[in-house]
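Undergrad: Turn this into a model:
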Amino acid sequence: MNEFSSIILEMMKNPPDADESIPVVNRFSTAIAVTLPFLVLSVVAVGLRLYTRLHLVREPGWDDVFVAIAVLLNIVGQTTFLGGVKAGIGQHLIYILGTLPTAMKWFYVANAAYTSTTVCIKLSLLLQYLRLFREGYRRTATLIFLAIVTLWGGTFSFMAWFPCFPVSGFWNKTMVPPATCYAFGYRTLDGGTNTLFAFAGSNMSLDILIFLIPLTEYFQPSLKRKQVLAMTGLFGVGLIAILMAVLRLWSGLKYNHRGIIMYDYTFWLPEVQVFSCLEIDFAIMCASMPIFWPSVMAAWNQIYVTKEVIVTVSVERRYDSNKDDLEMAMASSVRSNESTEDMVTGHSTEGRPFFIEDLTALRIVQIKSPEETLRMSWGGTALKK
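TA: Next comes the predicted model:
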């Protein structure tokens, strides 16, 4: 008799109440209501990011590649999570033995996709930092963490996608001869749960450390009020992602060393997976906001420019016959330009703002398309035509 069978027999000696109500977080409707809106927001954020980098700025990088992979894996992971809940994840283990192989197939993909997604989003953030920090201790720290995350992520991703040999041994515990399993493969249930907790703990720690690297930018004395507010919003989203990682670890650890309930993993998995989904969604949004937000502001300002240009042209035509009045109108326009020049920021370690504050001056100084305006602003303090 293998360990899995002995645990099932032990649970049957004192089975949970079959008539008890399912916790709210274990319900399929709850899983959809909580995860789907944030999944959509993360997809939209990446879409805006890629549009900005590919079409407006035209400076794509490896950080964009990894965030695109992350959002695709996130879609796969959250879809299979919902499939697992539909197949029985969220109910007590001994009551879904008939559908357990199917439920575990869904969980296998969801867990592997989540593991790889956390790796990709960390790599995307670190590669994004390399574009920002061209020298100094922050670049050194970024390179060190890039190496650590590559090794850490490669190891855990391999264990998640290949938990057993053959892989089918993950969901078929009765196959003959038995599969060779380890870590995520639940060769022993203690080993499987310990691997989940080890990954969750190291993932949370890396999230916090990576989050701290650009935090020093927040305390630059040259930051203006709008920049401070923008970066506060950005770091706020990052803190939510870290909070979700902490809650994910807590939601699993609270069942540890609680007797037979610890092995009733199908019952407590949904709460862990919900926090996993939210963690990834907020991390993706945090990574994308500094990229696409300037394009949103540029598009908004361009609407204002269009109206302003029409008014200016009408004034010049109206006073075309009067040279003095025309010069007064032109001088007024120049003063308007000068009054907004101090609203453009250009502070960063590379000459590129961490988060562009405002494009108000550009909307008057350069009456051009939003695409050209954004390309000029993103080039740094020296505007490039």
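Undergrad: CA atoms for contacts and neighbours, from now on please.
TA: Fine.
Undergrad: residue contacts, I96?
TA: Going by C-alpha atoms under 8 Å, 6 or more residues apart in numbering, I96 touches G88.
Undergrad: ok, it to A112 distance?
TA: 22 Å (C-alpha to C-alpha, to the nearest Å).
Undergrad: Counting neighbours, what do you get for T80?
TA: By the criterion of other C-alpha atoms under 10 Å, T80 has 21 neighbours.
Undergrad: What segments of the stretch 101-250 of the chain are strands?
TA: Assigned by DSSP state E, counting those that start in this stretch, the stretch 101-250 of the chain shows strands spanning 164-165, 180-181.
Undergrad: Would you do the same for the sequence below? I want to compare the two.
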Amino acid sequence: MGMSGHASGEAVVGVTVGMTALAAISVISRLATRVGIVRNPGIDDAFITVALLFSVATTITMILQVKHGMGKHEDTLSKQDQLAQLKPFWASVWVYNLAISCTKFSILFQYLRIFPGKKFRSICYILIGVVFVYSCWTFFSAVFACTPVQYFWKPDIPGGHCLDRFAVWFANAGINIVTDIATGVLPLPVFNSLELAKRQKYALMTVFALGGFTCIVSILRLHSLYVISKATDVSWNNPLAAIWSSVEINTGILCSCLPTLKACVSRYFPRLFTTRFDSRHGIAFNELGRGLSGRGDVVQKSVIRSRVAGSDDYDLHSVGSPPKDHELDDGQIQVVTVLEQEVQEWRESRAETDSTKGLVR
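TA: Below is the predicted model:
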């Protein structure tokens, strides 16, 4: 692969199919975790499923382009192949944008399941609104890039014209990178305030490092966009942009799914993780993938106290009624069992800590 924007058609098919397969495995595992294990699916799972469908559609459009000569010089292709290649190219632009948008929505709605803080949620909703507006623009600017629409793949239509590809594609890519960075940075202040074990911190660092890789891919893709936006030989210069687009989409899907997969891995590979219990807050550390925000959590605690003075008499007290200390006669034994049950509403600071720990437990 050179920096001209060229790559072989075989490379396009290999990379796009391989990356889409990895994304599909991650989404299927995520759904198995959320639906089959923790039984707590949400709107974020729906969005990532739709993102995968658009990723598959993007891969199909790229395979069709390769079938009609992508990766070869246009002057070596028949007129029929040149025109047949442009129609899936047109479709690939807007299905790519939809895949990217659905992935962002999935990540942001996953944040809403995890972090209950009012300030955080307000910022998250604002970012969702920004992504929604951006998504609408990228979709319509791709579908109606030319007037009439058919002019994109039939450039011989009289009076047809198109938007400036360079301006539109680079504006869209720039906004995409900014929203990627904003999405990745948004939860960092919450993580910084947590008291996490090293293992948990390393897991979070891994997830966010891969999220950063998605941003890097988006930036690297800019060069291929520049080449294709200025190219007169689209067939020859489009493959590298196609490859980077597929890597970007599917890396985003993979990163979105990572925080939800530990429960699935723990079930089939139990030796990889130990199961611990947070006695202070009643949260099992193997309960991964559940959104904890906005819910009451039942915390059960058992406290056994005993005082020995010499006999076998037992003084049992009812639940919720802690006993008062009594003077014991010589020769008596008092065993006091206190069972307490409380319904604890998650407050912002405590819930943020416990819910976020659920990402990596």
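Undergrad: still on that earlier bit, can you tell which of the strands of the stretch 101-250 of structure 1 is closest to G236 of structure 1?
TA: If you check each of the strands of the stretch 101-250 of structure 1 against G236 of structure 1 by C-alpha to C-alpha, strand 164-165 wins as the nearest, at 39.4 Å.
Undergrad: ok, residues contacting that closest one?
TA: For strand 164-165 of structure 1, using C-alpha under 8 Å, 6+ apart, the contacting residues are F170, A179, T180, C181, Y182, G185.
Undergrad: same deal with stretch 50-68 of structure 2?
TA: Residues contacting stretch 50-68 of structure 2 (C-alpha under 8 Å, 6+ apart): 9-10, 12-13, 16-17, 20, 23-24, 27, 81-82, 84-86, 88-89, 91-92, 95-96, 98-103, 242, 246, 249-250, 253.
Undergrad: what's that stretch aligned against in structure 1?
TA: Across structure 1, the stretch matching stretch 50-68 of structure 2 (TM-score structural alignment) is residues 69-87.
Undergrad: That stretch vs structure 2 - mean distance after superposition?
TA: Comparison of stretch 69-87 of structure 1 with structure 2 after fitting gives an average deviation of 1.0 Å (mean C-alpha distance after the TM-score superposition for structure 1).
Undergrad: So the residue nearest to K301 of structure 2 when sequence neighbours are not counted: helix, strand or coil?
TA: Using C-alpha to C-alpha, 6 or more residues apart in numbering and skipping residues adjacent in sequence, the residue nearest K301 of structure 2 is E340, 5.6 Å away. Counting by DSSP: H, G, I helix; E, B strand; the rest coil, the backbone at E340 of structure 2 sits in strand.
Undergrad: mind listing the strands in the stretch 251-385 of structure 1 by residue range?
TA: Read by DSSP E, counting those that start in this stretch, the stretch 251-385 of structure 1 holds no strands at all.
Undergrad: circling back: give the PyMOL command for selecting the buried subset of the contacts of strand 164-165 of structure 1.
TA: In PyMOL, a selection of the buried entries from those looks like this (16 or more other C-alpha atoms under 10 Å):
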select buried, resi 170+179+181+182+185
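Undergrad: Of the contacts of strand 164-165 of structure 1, which is the nearest to K254 of structure 1?
TA: Nearest to K254 of structure 1 among the contacts of strand 164-165 of structure 1, with distances taken as C-alpha to C-alpha, is G185, at 21.5 Å.
Undergrad: before we move on, the earlier item: now do the buried residues in the match of stretch 50-68 of structure 2.
TA: 70-71, 73-85, 87.
Undergrad: As TSV, the contacts of strand 164-165 of structure 1 with distance to S377 of structure 1 would be great.
TA: Converted to TSV, the contacts of strand 164-165 of structure 1 look like this (distance: C-alpha to C-alpha, whole Å):
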residue	distance to S377 of structure 1
F170	52
A179	58
T180	56
C181	54
Y182	52
G185	50
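Undergrad: Please, where are all the helices along structure 2?
TA: 9-31, 43-67, 79-114, 118-143, 165-185, 188-192, 198-230, 234-237, 239-257, 262-268, 348-357 (DSSP state H).
Undergrad: how about the ones you listed in CSV, adding distance to D297 of structure 2?
TA: As requested, the helices of structure 2 are exported to CSV (distance: least, C-alpha to C-alpha, whole Å):
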stretch, distance to D297 of structure 2
helix 9-31, 24
helix 43-67, 22
helix 79-114, 14
helix 118-143, 19
helix 165-185, 28
helix 188-192, 21
helix 198-230, 22
helix 234-237, 56
helix 239-257, 25
helix 262-268, 20
helix 348-357, 10
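Undergrad: and of these, who's closest to K301 of structure 2?
TA: Closest of the helices of structure 2 to K301 of structure 2 is helix 348-357, at 17.5 Å (criterion: C-alpha to C-alpha).
Undergrad: in the closest one, what counts as buried?
TA: A351, E352, T353, D354, S355, T356, K357.
Undergrad: Repeat that for stretch 23-38 of structure 1.
TA: Those would be V25, N26, R27, F28, A31, T35, L36, F38, for stretch 23-38 of structure 1 by 16+ other C-alpha under 10 Å.
Undergrad: Out of these, flag the one nearest to T155 of structure 1.
TA: T35 (27.4 Å).
Undergrad: Sweet, I'm off.
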